[in-house]
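Q: The amino acid sequence is not available; the structure is as follows:
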């Protein structure tokens, strides 16, 4: 479960359209970005959910995020 949680996050981000080269056209990420920009008066705010997910899509997940995902995956695995 631990490996699945850590390895699955980048796959899920890419599937949503948060890619290493930017947000993919006509994707869930593009729709999220559009909604965020409209709500924010034309731009996506730094630190917003869309900005954070795009950063993770480009740079990958930080060590602390991987640790959190791993702990969550281990907890879920222990319950099953």
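A: Arrived safely, thanks for sending. Please read all numbers here as calculations on a predicted model, not as lab measurements. Numbers count the residues shown, from 1 in each chain.

Q: rest of the way, CA atoms for contacts and neighbours
A: Noted.

Q: List the contacts of the longest helix belonging to the chain.
A: Longest helix of the chain, by residue count under DSSP state H: helix 63-79. With contact meaning CA atoms under 8 Å, 6 or more residues apart in numbering, helix 63-79 is reached by 1-6.

Q: again, but for stretch 43-52
A: Looking at what lies outside stretch 43-52 - CA under 8 Å, 6+ apart - the contacts are 29, 32-33, 36-37.

Q: hold the first one in mind and look at this next one:
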């Protein structure tokens, strides 16, 4: 496959897989799941920031994406990352 095709496949794959991966990590539509990776990330973020999770932080963006079913800016970000990974893996060098 050429790098352009791999970029498209990577972007589509990332957008399709992202809600599943977010849910598995604990970023759900009902909030952050207790005892999950997301809970550990939220705890670390809150400790680092004096007790609160900063708006726009990785944890808040991932939770917003998990709660919304991955829409808007989060979809564009995930698609961009997926496209970059697909493009990069297209080179066998």
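A: Yep, that arrived. None of the values given here were measured: they were computed from a predicted structure.

Q: Got a ChimeraX select line for the buried ones in the contacts of helix 63-79 of structure 1?
A: Selection of the buried residues among the contacts of helix 63-79 of structure 1 in ChimeraX, burial being defined by 16 or more other CA atoms under 10 Å:
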select :1,2,5,6
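
Q: if we can go back for a sec, could I have the buried ones of the contacts of stretch 43-52 of structure 1 as ChimeraX selection syntax?
A: Per 16+ other CA under 10 Å, the buried members of the contacts of stretch 43-52 of structure 1 correspond to this ChimeraX selection:
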select :29,32,33,36
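
Q: From the contacts of stretch 43-52 of structure 1, which land in strands?
A: In this view, the contacts of stretch 43-52 of structure 1 have no member that belongs to strands under DSSP state E.

Q: In JSON lines, list the contacts of stretch 43-52 of structure 1 along with distance to residue 54 of structure 1.
A: Below are the contacts of stretch 43-52 of structure 1 laid out as JSON lines (distance: CA to CA, whole Å):
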{"residue": "29", "distance to residue 54 of structure 1": "8"}
{"residue": "32", "distance to residue 54 of structure 1": "11"}
{"residue": "33", "distance to residue 54 of structure 1": "10"}
{"residue": "36", "distance to residue 54 of structure 1": "13"}
{"residue": "37", "distance to residue 54 of structure 1": "14"}
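
Q: All good on my end, thank you.
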